[in-house]
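Undergrad: what would the 3D arrangement of this be:
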Amino acid sequence: MTVKTQRAYNFNAGPSALPISVLEKAQAELIDFRGTGMSVMELSHRSSTYEEVHNQAINSLKELLSIPDQYEVLFLQGGASLQFSMIPMNFLKPGKKAGYVMTGSWSEKAFAEAKLFGDVYQAASAKDGNYRNIPTVSELKFHPEDAYLHLTSNNTIYGTQWADFPDTGDVPLVADMSSDILSRPIDVSKFALIYAGAQKNLGPSGVTVVIIRKDFLEQANTNIPTMLKYSTHAKNNSLYNTPPTFGIYMLGEVLNWVREFGGLSAIAEQNENKANLIYHTIETSNGFYIGHAAPDSHSLMNITFNLKSKELEKKFLEQAKQEGFVGVNGHRSIGGCRVSAYNAVPFETCKAFSEFMGVFQKKNS
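TA: Down below sits the predicted model:
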């Protein structure tokens, strides 16, 4: 007997919602992948069947993001957190400095790791304003001889996002795009290196995507462990060791879903519509809901807010859970409420939550 499962209203910040069609395809192929009699998880990563999956995922990402030929696409492990160390290990050489733009907890973590390897400084910071905004381009203070400038494109905990990226000239621009990659079109050519954990918009946890310009790669240090060299993975098509094969397979299927959805322009339009529903409810609540991020820094991925009292906030979160909304609690470090409306979160889910917010306000005003 088949039991129909009620899908949750999933606002988890990561791992996050995946497209239902991708999950259904993975389910159908789980036991016998393309007539092999094996799951994709059981295939050798050296087999031609898996290699096709691997290369198709790389090519799909290049196509969707319009990645120029002078870039390598790598599939690594260790999450964005390992990249916090790998980047300075590879590119922060003696006598050089690197600037970090501080926009939240993840940029703080990246900065702290980089300090272990070399000379780093804060090129700008929004900390004094409790990370309510993204620094303006005029606030960025970096040096033409810097090894690189690092920023975090979207801040999951505080709900802020870069609307546009700075032109850094000859200074290599490095970006952690873990929480908004593939959510909108971007100009990859502005960046020397982009990295992103997959578990927000790209697929399940366990895969980290790195997009790195070849001439920047050639400047990397060589006296570091083999597995921590980007060149190791570039030379071996990310197959130097056993990669997270199932995660890469799922990533490839998510990329196919994005293509079928209409590409990044269509995804971006829906993401704006979803976020605007929630922001409109907050902004027209006459102070019942209090948004954290400044309007010019609003994230389309993570919408953060509080209620006018802690007691009311607790009641709101309890009732949201009862109504089937999952992951609405703010990050444990700051509390409050957070709606993470990543690509695979349907418009209808955001609409249902907006309506719930309206009903809750009427009952509790």
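
Undergrad: switch to C-alpha atoms for all contacts and neighbour counts from now on
TA: Will do.

Undergrad: ranges for the helices of the stretch 151-300 of the chain?
TA: If you assign secondary structure with DSSP state H, counting those that start in this stretch, the helices in the stretch 151-300 of the chain sit at 214-217, 230-235, 245-261, 264-283.

Undergrad: structure for this one too, so we can compare:
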Amino acid sequence: MSSRPFNFSAGPAALPEAVLQQVAGEMLDWHGSGMSVMEMSHRGREFTEIAETAERDLRELLQVPSHFRILFMQGGGLAENAIVPMNLAGRQGLGKVDAVVSGSWSKKSAQEARRYADVQIAADSGPGGYRSLPSPSSWQLRRDAAYVHICSNETIDGLEFHELPDLLALGSEAPLVVDCSSHVLSRTIDWSRVGLAFAGAQKNIGPAGLTLVFVREDLLGHAMAICPSAFDYKTVAEANSMYNTPPTFGIYVAGLVFQWLKAFRHGEQSGVAAIEQRNIEKAALLYAALDASSVFETRVAAECRSRMNVPFYLRGAYDTPQLNESFLNGAKARNLLQLKGHKSVGGMRASIYNAMPLEGVQALVAYLKDFEAQYG
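TA: This is a model prediction of the structure:
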């Protein structure tokens, strides 16, 4: 076991320790090249090898079909909220976008898309406090929408679509756009239901600064005239993500994470299937402890609880600034770091991404029980 603290940050988040050690070992000299990856030309032979291997491993891990392009971009998930409509909203010349608001991030996505498109809120769970997901059968979808946007895992509010919606079954032929930033590579993806997916790297993949875009080839070539050329998916795809200097160090670290995940084993499974099973076990352990507690609570409906981001709160009379502060100070003393909830919702939040070992969740559960014994 490592002596490092358990880091529950929502992002930038913990990376596998083995990856950090490899990065440290290769920092001054990558594979005898005499250069750090940060010093390489992005068009040179060495970095071309790094980028091509990373893309190939990622495609294998997520079983991305050949008719999807994988783009390494910049700007994070927040910027994609503008880049997506600039590329897709005018695809049919009508500029209509349907958005499902299931939490804080999808709400921001809809607000940003309004700068470039006619956005209709197809469903909104905000009036209920973002404690459950709106059932797809209730969504109000337009037949002529250019795309339908969802956030498949709400980092702040702790909700997850455990199954992607089948838009064809709902009567819509629009492509589904998925912001999967905070659970990408934590589970498999049904690509038959996806037109485009994007993810910031800083949750499950690598350092902040790299953004991944998976885009179906037929959706390329529809960018608005106002779209900057560096954000035109067709331009980026034709240049194999090298139209401008990409976030080279982020791609390198991501590639090491992909290799770590390919080698990951859990029972008889490997890769994403194995990490998904371990993520299910970690989440089940933490939610069981919260459900059994008389001091703590989680407010998300059981059927849509996120496996990656677990917001929790002190119950009723226990929910005071003093006890919240005592909990966080006690957690830090036990080497359980960054458990403070997002400023917009308060409370606590444990982000248990791929790199969080089971032992970290076990240590948190033990602390929850000790805290309850002391104050309950």
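
Undergrad: so of the helices of the stretch 151-300 of the first structure, which one's packed in deepest?
TA: Scoring the helices of the stretch 151-300 of the first structure by mean neighbour count under mean count of other CA atoms under 10 Å gives helix 245-261 as the most buried, with a mean of 21.

Undergrad: check what contacts that helix and list those residues.
TA: In this structure, residues lying in contact with helix 245-261 of the first structure by CA atoms under 8 Å, 6 or more residues apart in numbering are 18-19, 21-22, 26, 40-41, 45, 50, 53-54, 56-58, 60-61, 64, 75, 198, 202-207, 264, 267.

Undergrad: at 6 Å instead, please
TA: Residues from elsewhere that reach helix 245-261 of the first structure, judged by CA atoms under 6 Å, 6 or more residues apart in numbering: 41, 57, 202-204.

Undergrad: and what of stretch 298-309 of the first structure?
TA: With CA under 6 Å, 6+ apart as the contact definition, stretch 298-309 of the first structure has outside contacts at 156, 159-161, 275, 288-292, 313, 336-342.

Undergrad: one step back: next, format the helices of the stretch 151-300 of the first structure as a markdown table and append distance to residue 136 of the first structure.
TA: A markdown table is the format used below for the helices of the stretch 151-300 of the first structure (distance: least, CA to CA, whole Å):
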| stretch | distance to residue 136 of the first structure |
| --- | --- |
| helix 214-217 | 26 |
| helix 230-235 | 31 |
| helix 245-261 | 31 |
| helix 264-283 | 22 |
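
Undergrad: residue 90 of the first structure is nearest to which of these?
TA: Using CA to CA as the measure, helix 230-235 is the one of the helices of the stretch 151-300 of the first structure that comes nearest residue 90 of the first structure, at 7.7 Å.

Undergrad: map residue 294 of the first structure across to the second structure for me.
TA: When the structures are aligned by TM-score structural alignment, the residue of the second structure matched to residue 294 of the first structure is residue 301.

Undergrad: so what's the gap between stretch 126-140 of the second structure and the chain middle?
TA: Between the mean C-alpha location of stretch 126-140 of the second structure and the chain-wide mean there is a distance of 20 Å, by CA atoms, centre = their mean, to the nearest Å.

Undergrad: actually stretch 254-266 of the first structure, sorry about that
TA: Shown here is stretch 254-266 of the first structure, whose average C-alpha point lies 16 Å from the average C-alpha point of the whole chain (CA atoms, centre = their mean).

Undergrad: picking up where we left off before, quick one: which of the helices of the stretch 151-300 of the first structure is nearest residue 79 of the first structure?
TA: When these are ranked by proximity to residue 79 of the first structure, the top entry is helix 245-261, at 12.4 Å, counting by CA to CA.

Undergrad: circling back to that earlier point, the match of residue 294 of the first structure: neighbour count?
TA: Counted by other CA atoms under 10 Å, the residues lying close to residue 301 of the second structure total 14.

Undergrad: so residue 86 of the second structure: helix, strand or coil?
TA: Using DSSP: H, G, I helix; E, B strand; the rest coil, the secondary structure recorded for residue 86 of the second structure is helix.

Undergrad: meant to ask about residue 82 of the second structure
TA: Reducing the assignment at residue 82 of the second structure to three states with three-state DSSP gives helix.

Undergrad: what does it correspond to in the first structure?
TA: Using TM-score structural alignment as the criterion, the counterpart of residue 82 of the second structure in the first structure is residue 85.

Undergrad: center of the first structure, which residue is that?
TA: For the first structure, the residue lying nearest the average C-alpha position, counting by CA atoms, centre = their mean, turns out to be residue 179 (1.9 Å).

Undergrad: not counting sequence-adjacent ones, nearest residue to it?
TA: Beyond its immediate neighbours in the sequence, the residue positioned closest to residue 179 of the first structure (CA to CA, 6 or more residues apart in numbering) is residue 200, lying 5.5 Å away.
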